[in-house]
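how would this look folded up:
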Amino acid sequence: MLSTLSFPWVPVRYGKAPYFWLFSFAIFGWKYLYVAPNSQELIALTLSLLFFLPVYFYSFWCSGWRIYACIVTVCAMGIIWAPYNFGGSTFCIFAATMTARLPDTRKAYLTLLAVGMAIMIASILMKLETFFWVPAIIFSIPSGIGAIMGERLSRSNENLIAKQQEVEYLAALSERERIARDLHDLLGHTLSVITLKAELAGKLLDRNPEACKKEIHDIEHTARQALAEVRAAVIGYRATGLGHELQSAKNTLDAAQVALLCDVEQFTMPQNLENVLALAVREAITNIIRHAQASQCHIQLQRQGSHIVLKISDNGIAGKTGVVHKGSGLNGMSERVHALGGSLQVSTKPDITGLHLELSLPMKEET
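Got it, this is the predicted structure:
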């Protein structure tokens, strides 16, 4: 019993909204503000709601013909209630929103149209009052269309996140393979040399102690050199650099079907500046993938006098809304930039792009 109560009644991705939609049944009580209900009507209303709730929650999980059965059942409940209480239009509105559960968009819209036609035909044949069919039509069709569009957007976001996770997994797998190859190439030859010199030193130990000492010295030198090379390689893996981050950005945007226009000027820069720029690119691309709904991204890197200027822009929804929400990512980026004496500007340009990020870092001349 406890497991049943703890089980989510609607998929997590819908949040709490489906529960709040149930408050729309308050419209049933409008009639009773001026007409006292009899006991039979109250019993019928209670039984209807108790029957509706399982069907409603089941519609979020079922598939195939069962979705149609839920839609027909709920719509029929609204039409049956129409002669007695115009609040029955609420059932019809719920039936219209259930069409969004259909996986095929065309079938979803056709089923929504069928719900609207059923309401109109029933209203004509049963000579129902306008208090029923007007709200049933006016609210059912827009609610159904909104639900279908919202469902498609939600599924697109889920597919996009799944593709992004797949890209990240493949990138991590490729990186592990690269590290394995590099370490094999780096240590394979060195360890082979150390093994041969150790064997030779063992043979020379009794016959030629001086030559043995020389071989042992060579082994020590080779081992120290290998250790230095391994440390340099590990540092390189930890800080992959701006070039690697740009390539990763291209792979991620390609998976998200976002076109990337990259204009990067080639020049050397201090490691600390490169790390900040790489992190800025990573954060900006993450925001574009998750929030921007963009189809195009432009990355530009230039050296302007004594400053390095990074510009990242997209054609997402920020240009339409004009609202920029600064989360922990942008705040962290701003702190890193200001720590190096640079500046960060985030703005919207509706006439050109959605969101425009401009980062400027001072680069001291090496003496």
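
contacts, neighbours, all on C-alpha from now
Fine.

Tell me if residue 83 really is in a helix.
No - looking at residue 83 with DSSP: H, G, I helix; E, B strand; the rest coil, it is coil, so not inside a helix.

State the number of residues packed around the closest residue to it other than its chain neighbours.
Distances taken as C-alpha to C-alpha, 6 or more residues apart in numbering put residue 128 closest to residue 83, at 6.4 Å, once the chain neighbours are dropped. By the other C-alpha atoms under 10 Å criterion, the neighbourhood of residue 128 contains 18 residues.

quick one more, to check against the first:
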Amino acid sequence: MRSVRRSARDWMPLGWLIFLAYPVAGFVLQPRGPGEAALFWGVLLAFVVLYVAAQWRRGGDDTVWALGGYAGSLVAFLLMVPLVGAAACSFLVYGSFMAGHQPSRAWALTLTGFSTLLLLGLMVWQRHLWAGYSWSWAVPAGWALTSGYMLFGAFGAHLGWQAREARRELRLAQVENERLAADAERERIARDLHDLLGHTLSVIVLKSELASRLTERDPARAAVEIREVERISREALSEVRAAVRGYRGGGLAAELARARVALDAAGVRLTVLGTVPVLPPATEASAAMLLREAVTNVVRHARAGAVQVSLVSIPGGHTLTIQDDGVGGHAPEGTGLNSMRERLRAAGGTLERDGRQGTRLVAHFPTGAGDELPALAPGRVVL
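Next up is the predicted model:
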């Protein structure tokens, strides 16, 4: 479920641009000359470009972008005040919002405090811009309300920045855990193969060389050695097959245990409905593989708070359902789910995905198809 769309969280900053309606209305409702129109629309367009670039950028130093966005908003405010008067205060609010998108809360609040003092000084210095308002209550109330919006915007933006950084660090930790798990698994497999085959292959080589030397001098003894090589080889093959079965993860119960650890680390609650029925080995391996892929997607993309898993026996097979309460949607599926769907289709099963309320995966494993499922492709285990 590799998402290529933007979530509601990504689009939200664009929604705040609606408040530019105040300076726009303040400008268009009065007769303007060509020079004023060029200045107004030029400054407005430059500000919108800066704002969108600061919100949707990928990479770069957060502090530099925050300070640049704040400075741009301040310039826009100073240029707009002579044109639209009090309506230009919207740019100060945007500036405080952008100032909050960086590591230092102190910097964000300091810049916001400077904006409030700048606004107060401008009100006193350029009193004629507020000539239509009452200085007994309207102007002070407007200053207090605008200052409150600026403080709220700076503080809220900083909390959003912290949440974004926490999600980023969680993703990095997840990737690092997967890398460490893969390294540990490779080391374990290397040790197991050495223990299983190191001595056995040495014996096979020695006995094969002995049989080769005895072929002409003692054919009967050579035949005995060759049969011994065959016996040892078959035993080694059985041991390797047993080890491979162990590498496949211990079945669905073991995968559920790994899923619980991974989801707990991501702050997601896992609920398993009912008990896990006995499945054919290949069907159980496929169900475990689908669960692994679904959990990986939940941790990386879903932004979910809870996941429910159920596996029930129905006439004609078994149905595995995995439901999360995350962002859902209908973004293109990744390679893992596509491969899983093809494997199930080849065996007469189905895999359905519904993204209307979170993400819901429903897989049907037909009865008797367990031994017909294609061999499992290697996949990553989330630890």
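
now what about the TM-score between them?
The TM-score (TM-score structural alignment, normalised by the length of structure 1) is 0.66; 343 aligned residues with a C-alpha RMSD of 5.2 Å.

The residue nearest to residue 83 of structure 1 and residue 317 of structure 1, how far apart?
Residue 128 of structure 1 sits 44 Å away from residue 317 of structure 1, taking C-alpha to C-alpha, to the nearest Å as the criterion.

Hmm, residue 274 of structure 2 is touching residue 310, no?
Yes - in terms of C-alpha atoms under 8 Å, residue 274 of structure 2 counts as a neighbour of residue 310; the distance is 6.7 Å.

Show me which of these two is the more surrounded one.
It is residue 310, of residue 274 of structure 2 and residue 310, that has more neighbours when counted by other C-alpha under 10 Å, with 16 against 10.

Just say helix, strand or coil for the residue nearest to residue 52 of structure 1 when sequence neighbours are not counted.
With sequence-adjacent residues excluded and distances taken as C-alpha to C-alpha, 6+ apart, residue 52 of structure 1 is closest to residue 74, at 7.1 Å. Look at residue 74 of structure 1: counting by three-state DSSP, its state is helix.

same thing with residue 323 of structure 2?
Each residue gets one of three states, and residue 323 of structure 2 gets strand by three-state DSSP.

Could you pull up the residues touching it?
Residue 323 of structure 2 makes contact with 307, 308, 309, 358, 359, 360, 361, according to C-alpha atoms under 8 Å, 6 or more residues apart in numbering.

and the residue nearest to it when sequence neighbours are not counted, how many neighbours?
The shortest distance from residue 323 of structure 2 to any residue that is not its chain neighbour, by C-alpha to C-alpha, 6+ apart, is 4.4 Å, and that residue is residue 360. Residue 360 of structure 2 is surrounded by 22 other residues when neighbours are defined as other C-alpha under 10 Å.

tell me the contacts of residue 360 of structure 2?
The contact partners of residue 360 of structure 2, by C-alpha under 8 Å, 6+ apart, come to 321, 322, 323, 324, 352, 353, 354.

Do a quick rundown of the helices in the stretch 101-250 of structure 1.
The residue ranges that make up the helices of the stretch 101-250 of structure 1, judged by DSSP state H, counting those that start in this stretch, are 105-125, 130-207, 209-238, 241-255.

can you put the ones you listed in a markdown table and add mean neighbour count?
Listed next are those as a markdown table, based on neighbours: other C-alpha atoms under 10 Å:
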| stretch | mean neighbour count |
| --- | --- |
| helix 105-125 | 17 |
| helix 130-207 | 15 |
| helix 209-238 | 14 |
| helix 241-255 | 17 |
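
any chance of those helices in TSV, plus distance to residue 65 of structure 1?
Compiled in TSV, these are given as follows (distance: least, C-alpha to C-alpha, whole Å):
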stretch	distance to residue 65 of structure 1
helix 105-125	12
helix 130-207	18
helix 209-238	53
helix 241-255	34
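
Residue 63 of structure 1 - that's part of a helix, no?
No - when the secondary structure is assigned by three-state DSSP, residue 63 of structure 1 falls in coil instead of a helix.

Report the spatially closest residue to it, excluding sequence-adjacent ones.
Leaving aside its sequence neighbours, residue 63 of structure 1 sits nearest to residue 102 (C-alpha to C-alpha, 6+ apart; 7.5 Å).

Next up, the contacts around the one you found.
Residue 102 of structure 1 makes contact with 63, 64, 67, 108, according to C-alpha under 8 Å, 6+ apart.

Just give the nearest non-adjacent residue to residue 100 of structure 1, would you?
Nearest in space to residue 100 of structure 1, with sequence neighbours left out and distances taken as C-alpha to C-alpha, 6+ apart, is residue 148 at 4.2 Å.

what helix or strand does the residue nearest to residue 323 of structure 2 sit in?
Element membership for residue 360 of structure 2, per DSSP states H and E: strand 359-366.

Residue 47 of structure 1 too?
Going by DSSP H and E, residue 47 of structure 1 is part of helix 39-58.

Tell me the counterpart of residue 283 of structure 2 in structure 1.
Pairing criterion TM-score structural alignment: the partner of residue 283 of structure 2 within structure 1 is identified as residue 273.

any idea how far whichever residue in structure 2 pairs up with residue 255 of structure 1 is from residue 350 of structure 2?
Residue pairing (TM-score structural alignment): residue 255 of structure 1 is matched to residue 265 of structure 2. Distance from residue 265 of structure 2 to residue 350 of structure 2, counting by C-alpha to C-alpha: 31 Å.

Of the contacts of residue 323 of structure 2, which pair is most distant in space?
Looking at these by C-alpha to C-alpha, the two members farthest from one another are 309 and 358, with 13.7 Å of separation.

Please list all residues in contact with the match of residue 283 of structure 2.
Residue 273 of structure 1 touches residue 361, counting by C-alpha under 8 Å, 6+ apart.

Doesn't it lie inside a strand?
No - membership of residue 273 of structure 1 in a strand is not supported by three-state DSSP, which gives helix.
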